[in-house]
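Asks: Just need the structure, nothing else, for what follows:
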Amino acid sequence: MSNVLFSIFPSENFIDLGLYQYGWEQCDPAHSFGPAARTHYLFHYVISGTGTLIAQNSKKESVEYHVKSGQGFMIFPHQICTYTADPDLPWEYAWIEFDGLKAKEIMEMAGISQDSPIYKPRYKDISQQMVNEMLYITQHSQESPFHLIGHLFLFLDYLTRSHSSPIVKQGNRMRDFYIKEALSFIEQNFQNDISVEDIAAFCGLNRSYFGKIFHDTVGKSPQEFLISYRMSKAGELLKLTSLSIGDIGNAVGYSNQLHFSRAFKNTYGVSPRAWRYEHQGEEN
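Replies: Now for the predicted structure:
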């Protein structure tokens, strides 16, 4: 049997929470990854063995952590880190990479941050359920995207409930209201020529304050989220329709096909045409 399982999630059309890749590995002694930065949230759970994580905290200072079996560690987007298996007792771990609108809020609920990235379960039974979900996802990559996303939600529920120092998030009702209004406006108008100023004006806020609360809540700037949302919709149209590239660009708010193709390639790494060729034959 191979000492590693690795899969990439076949769909990027989930906005609230999306799955990117997941796997399991029995590491060789002193096996190391990094220094490198990830684009999304990446969680490792150590099933056996031990190892070392070196990760930047919120002040960009490198901190070393020793992580053993029964614990885990979270790597945050754009955080530079290195992790290395012990030379005598190398770790076996499962991992899952995810992101989305709710990811930042979930990390706050779990009490996991760049300054406190180590997962130490408070409830062993709930922690075991979390591990079961990680292994289930890893071993069932052939299941439909909706099926796997359902198990991602279960994994995150067990993660937040089992961690040793959960933080009860104090909701800001007005802030939540503004963000819901903004997301609703984007959902209904993404195909039009809208700007961040338009979204802020719809919410009755100045652009600077709106940008701050949006980024604090969602983890992306309004402009980054608008582009991401449009590209997600473009991906659906490329996969599910035979519309031309220009028509799809128009349908997601880009009157200039060149601007649309550039934005799409910046998001997915390939042109719309190449992405369609790669994905249109997939089962839904």
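Asks: Could you use CA atoms for every contact and neighbour count after this?
Replies: Fine.
Asks: In the stretch 51-200 of the chain, mark out all the strands, start to finish.
Replies: Under the criterion DSSP state E, counting those that start in this stretch, the stretch 51-200 of the chain contains strands at 62-68, 72-75, 80-85, 92-99, 118-119.
Asks: Which strands or helices does the second one pack on?
Replies: Looking back up the chat, that one is strand 72-75. If you count contacts as 3 or more C-alpha pairs under 8 Å, 6 or more residues apart in numbering; DSSP states H and E, strand 72-75 packs onto strand 41-48, strand 118-119.
Asks: re the thing from before, just the strands of the stretch 51-200 of the chain: most buried one?
Replies: strand 118-119 (a mean of 24; mean count of other C-alpha atoms under 10 Å).
Asks: and that strand, what other elements does it pack with?
Replies: strand 72-75.
Asks: residues in contact with the strand it packs on?
Replies: Defining contact as C-alpha atoms under 8 Å, 6 or more residues apart in numbering, one finds that strand 72-75 is touched by 38, 41-46, 55, 67, 81, 112-114, 117-120.
Asks: next up, for comparison:
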Amino acid sequence: MEFIYTSPLGLADLEVWEVGTQDCWPGAIFGPGVRDMYILHYVHDGQGTYEQGGRAFRVGPGELFLIVPDAVHAYRPDAAMPWSYSWIGFNGSFAARFIEQAGFTEMLPVKQADPDRPVEPLFRDMMGCRDLPAKELLLTGLLYRLLGMLAVPDETVPLRANVGVHVRQAVAFMNARYMERIGLADIASHVGLDEKYVCRLFQQSLSMSPYRYLTEIRMRKACRLLRRQLPGIAEIARSVGYQDPLLFSRMFKKTLGLSPSAYREQSRRQSV
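Replies: Prediction:
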């Protein structure tokens, strides 16, 4: 096991607290317990199980799992193929927002790294900062880069170049808050415009209402979660802003032409 502990610099937005790497033995079990920071693990080899919120996730090579502050969790290596992983612990006023942009949610704290945007070299680089001057700043820079590599812009609805600033602000708001119960009043308040005027701008720029655009964002996010095969339909519904799984299923079928379970099965067959 290797650790790098840091000396706080007072970076309020995002600050690295510790970095480490470990080749685990089968009995290297943590928890149940809580931590006071975000800790993002990347699994290099082997298998293990991560438990949070009463749910258990199998995690293997190329996947990441996130520990959030004050949440009860536990994790343990597989007995036959214990994992080796690296991690980075951090906090800051922007940490929760960046984590959401990176694709992690309370319902889905596990993520497969995109092979086209590999993050393993970044974890290797972090351990190389141990004896470097100003390692805290270097590690924070690597953390920003890591979260940027994990961000999922491919799930956002693309905008044409001529879309105005107010519509872009509204779209950014929806992409950041789609998992919450937001409506037209919230969107209009965010951009500082009248609700009817916001609707007019969306129709002129995108030929659809703000509600339709928000629904498309939510459905794209839901498709990604369904392709991952991990959470249940109800959990996915809540993760994309629907407290009622039946309403989510109706909206999904209306938008994509098949039910969430059928979409998941179709994705599973295509990936075999």
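Asks: quick revisit: switch the strands of the stretch 51-200 of structure 1 over to JSON lines; also include distance to Leu19 of structure 1.
Replies: As requested, the strands of the stretch 51-200 of structure 1 are exported to JSON lines (distance: least, C-alpha to C-alpha, whole Å):
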{"stretch": "strand 62-68", "distance to Leu19 of structure 1": "24"}
{"stretch": "strand 72-75", "distance to Leu19 of structure 1": "15"}
{"stretch": "strand 80-85", "distance to Leu19 of structure 1": "21"}
{"stretch": "strand 92-99", "distance to Leu19 of structure 1": "5"}
{"stretch": "strand 118-119", "distance to Leu19 of structure 1": "20"}
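Asks: what's the closest of the ones you listed to Thr217 of structure 1?
Replies: Closest approach to Thr217 of structure 1 among the strands of the stretch 51-200 of structure 1 is made by strand 92-99 (13.5 Å; C-alpha to C-alpha).
Asks: still on that earlier bit, for Pro10 of structure 1, find the nearest of the strands of the stretch 51-200 of structure 1.
Replies: When these are compared by C-alpha to C-alpha, strand 92-99 sits nearest Pro10 of structure 1, at 12.9 Å.
Asks: Could you check how far the residue lying farthest from the centre of structure 1 is from Gln142 of structure 1?
Replies: Computed with C-alpha atoms, centre = their mean, the residue of structure 1 farthest from its C-alpha average is Asp88, at 32.7 Å. Using C-alpha to C-alpha, to the nearest Å, Asp88 of structure 1 is found at 35 Å from Gln142 of structure 1.
Asks: what do you get for Trp95 of structure 1?
Replies: Applying C-alpha to C-alpha to Trp95 of structure 1 and Gln142 of structure 1 gives a distance of 17 Å.
Asks: same check, this time on Ile126 of structure 1
Replies: From Ile126 of structure 1 to Gln142 of structure 1 the distance is 26 Å (C-alpha to C-alpha).
Asks: Give me the more crowded residue out of these two.
Replies: Ile126 (19 against 13; other C-alpha atoms under 10 Å).
Asks: which residues touch the more buried one?
Replies: So Ile126 of structure 1 contacts Tyr158, Leu159, Arg161, Ser162 (C-alpha under 8 Å, 6+ apart).
Asks: If we only consider these, which is nearest to Glu105 of structure 1?
Replies: Leu159 (12.9 Å).
Asks: Measure how buried the aligned residue in structure 2 for that closest one is and give me the count.
Replies: Superposed on structure 2 with TM-score structural alignment, Leu159 of structure 1 falls opposite Leu150. Here the count is done by other C-alpha under 10 Å, and Leu150 of structure 2 has 21 residues near it.
Asks: Just give the closest residue to Tyr158 of structure 1, not the sequence neighbours.
Replies: Nearest in space to Tyr158 of structure 1, with sequence neighbours left out and distances taken as C-alpha to C-alpha, 6 or more residues apart in numbering, is Met130 at 5.1 Å.
Asks: if I look at the one you found, how far off is Thr50 of structure 1?
Replies: 19 Å.
Asks: what number of residues lie near the residue nearest to Leu154 of structure 1 when sequence neighbours are not counted?
Replies: Spatial nearest neighbour of Leu154 of structure 1, excluding adjacent residues (C-alpha to C-alpha, 6+ apart): Glu133 at 7.0 Å. Close neighbours of Glu133 of structure 1, defined as other C-alpha under 10 Å, add up to 20.
Asks: And Glu133 of structure 1, what's its match in structure 2?
Replies: With TM-score structural alignment as the criterion, Glu133 of structure 1 matches Leu122.
Asks: before we move on, what about Val218 of structure 1?
Replies: Mapped onto structure 2 by TM-score structural alignment, Val218 of structure 1 lines up with nothing.
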